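**Q** sharing a model that was predicted from the sequence below.
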Amino acid sequence: MSIETRLREDIVRLSKSLFDRGFSVGSAGNISAAVEDGILMTPTNSCLGFLDPARISKLDRDGRHVSGDKPSKEVFLHRAFYETRPQAGAVVHLHSTFATALSCLADTDPEDSIPPLTPYVVMRVGQVKLLPYVKPGDERMGDMIRDLSGQYAAVLLANHGPVVTGKDIASAVYAAEELEETAKLLVLLRGASTRMLSSGNVAELKSVFGAY
């Protein structure tokens, strides 16, 4: 089995896992993974729970559609992450409930939209920037990612949802799950006196485990 064939099957398997557990509904969300000669991406208007590995879109390094179904309209968003974060091997964009809820709240900190509540969100996701709203598929989305110069592994799109990168497809999916679970805790704890990790705690985690 070729590397690309295995990666197509991994995208299908992990996408279905996300769908089955409610991280994605209907045709919401899109996932991509880098291959040697381009990018594999879930097709536009496809459901993450019912993907066909043979129909996954493939784009060349210049973003041209070369095979499979038409790619997601969020292709500009994905390409911008690959261009600015060479270490990124995959990008996961979901409309998961609690992360999207945080992206809609007026008091969410745009510089640190998922604060360090647990060690694992620090280790697997890092600081998360909230980006201004633009309509889905707007090319300005890619421009906003490029303006970050690769500083963030994950962002929240205002009134839209999270986008998370990882060194490979599994890492990106796991990080997206960690972000959503942390967002859930943040929503559940709203209004309560909450203890966040200190800057010293965060520095220690980054020193010991590194920062993606």
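**A** Structure received.

**Q** every contact and neighbour count from this point should use C-alpha atoms.
**A** Fine.

**Q** how many neighbours does Val66 have?
**A** Residues contacting Val66 under the criterion other Cα atoms under 10 Å number 12.

**Q** give me the element it is part of.
**A** strand 65-67 (DSSP states H and E).

**Q** other SSEs contacting that strand?
**A** strand 57-60 (3 or more Cα pairs under 8 Å, 6 or more residues apart in numbering; DSSP states H and E).

**Q** picking that back up, after the strand holding Val66 comes which helix or strand?
**A** helix 75-84.

**Q** okay, one more to line up with it:
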Amino acid sequence: MSEAQARELICEMGRSMFERRLTFGSSGNISLRTDDGWLMTPTGSSLGRLDPARLSKLDDTGRLVSGDAPTKESFLHLAMYRERAKAGAVVHLHSTHSVAVSCLDGIDHEDVLPPITAYYVMRVGKLPLIPYYAPGDKALGEAVGRAAARHNAMLLANHGPVVAGTSLSAAVDAIEELEETARLYLLLHGRPTRYLTPEQVEDLKRRFPPQ
């Protein structure tokens, strides 16, 4: 994929998620690995109105080399890439149902959502909850990095999900599956529910490792 194609893809995916109300206002950010660094959405930008020419281009040290200043949460993306060598893209959203789940008391911080569907297990797997940090707090990047060593997806408390994928399409598919599972979880909350068994989960993990 050329850089021009990568820029267009980021804008296309961002607009699609915005129009389907997976993110709002200027919240959420996207990054994509390139041969010599990363492309990222700029700080203060709406995913629904991205300009390919103004995307932030960072070199392999994380330094801005062209475009607008990158998202203030660029350190979250870089922390994911440092720990996940196969990650080709990272998506972070403030999607409604995922954020709602991240605010619930009494959820399992090691594995927030139960295995409701096969596709959640296949695309997300185990989902840890990262403790709350104020926006921009660099300690959040350290916490994300520690979790990223073992997980391709995580949920930031009172904030939203962060997901890495081998490609931008894989990352978007996974974060959309996470959001849909969060919605299902809230719909089923308090009702007797039949989740996938541990044996079924292990079988899915063998057949379909998360991307």
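**A** Okay, I see it. Fair warning: this is a prediction, and the values are worked out from it, not measured in the lab.

**Q** quick one: average offset of the strand holding Val66 of structure 1 versus structure 2, please.
**A** Following superposition, strand 65-67 of structure 1 is found to deviate from structure 2 by 0.7 Å on average (mean Cα distance after the TM-score superposition for structure 1).

**Q** run through who's touching that strand.
**A** By Cα atoms under 8 Å, 6 or more residues apart in numbering, the residues outside strand 65-67 of structure 1 that reach it are Ser57, Lys58, Leu59, Asp60, Pro71.

**Q** which of these tops the neighbour count?
**A** Of these, with other Cα under 10 Å as the count, Lys58 tops at 26 neighbours.

**Q** roughly how far does the residue nearest to it when sequence neighbours are not counted sit from Ser199 of structure 1?
**A** Of all residues not flanking Lys58 of structure 1 in the chain, Leu40 sits nearest, at 4.6 Å (Cα to Cα, 6 or more residues apart in numbering). Leu40 of structure 1 sits 38 Å away from Ser199 of structure 1, going by Cα to Cα, to the nearest Å.

**Q** repeat for Arg6 of structure 1
**A** 40 Å.

**Q** ok, now Asp62 of structure 1?
**A** From Asp62 of structure 1 over to Ser199 of structure 1 (counting by Cα to Cα), the distance is 40 Å.

**Q** before we move on, what about Ser2 of structure 1?
**A** Counting by Cα to Cα, the gap from Ser2 of structure 1 to Ser199 of structure 1 is 44 Å.

**Q** with neighbour numbers in mind, choose between these two.
**A** Each of Ser2 of structure 1 and Ser199 has its neighbours counted (other Cα under 10 Å); Ser199 has more, 10 against 7.

**Q** hey, where'd the helices end up in structure 1?
**A** In structure 1, the segments counted as helices under DSSP state H are 3-20, 75-84, 97-104, 119-124, 140-147, 169-188, 199-209.

**Q** the fourth one - contacts with which helices or strands?
**A** It stands for helix 119-124 of structure 1. Contact here means 3+ Cα pairs under 8 Å, 6+ apart; on that basis helix 119-124 of structure 1 packs against helix 169-188, helix 199-209.

**Q** in space, what's closest to Leu77 of structure 1 - neighbours in sequence excluded?
**A** Using Cα to Cα, 6+ apart, the nearest residue to Leu77 of structure 1 is Gly142, at 4.5 Å.

**Q** so how far is Thr84 of structure 1 from that neighbour?
**A** Distance of Gly142 of structure 1 to Thr84 of structure 1, computed by Cα to Cα: 10 Å.

**Q** aligned partner of Leu39 of structure 2 in structure 1?
**A** Aligned counterpart of Leu39 of structure 2 in structure 1: Leu40 (TM-score structural alignment).

**Q** for its match, what are its contacts?
**A** Arg8, Ser32, Ala33, Ala34, Ile56, Ser57, Lys58, Leu59.

**Q** which of the residues you listed does structure 2 keep?
**A** Retained in structure 2 by both residues aligned by TM-score structural alignment, their matches' Cα atoms under 8 Å are the following of the contacts of Leu40 of structure 1: Arg8, Ser32, Ala33, Ala34, Ile56, Ser57, Lys58, Leu59.

**Q** list the residues that contact the residue nearest to Ile30 of structure 2 when sequence neighbours are not counted.
**A** Among residues not flanking Ile30 of structure 2 along the chain, Val91 sits closest, at 4.7 Å (Cα to Cα, 6+ apart). Residues in contact with Val91 of structure 2 (Cα under 8 Å, 6+ apart) are Gly28, Asn29, Ile30, Ser31, Val162, Val163, Ala164, Leu168, Ala171, Val172, Ile175.
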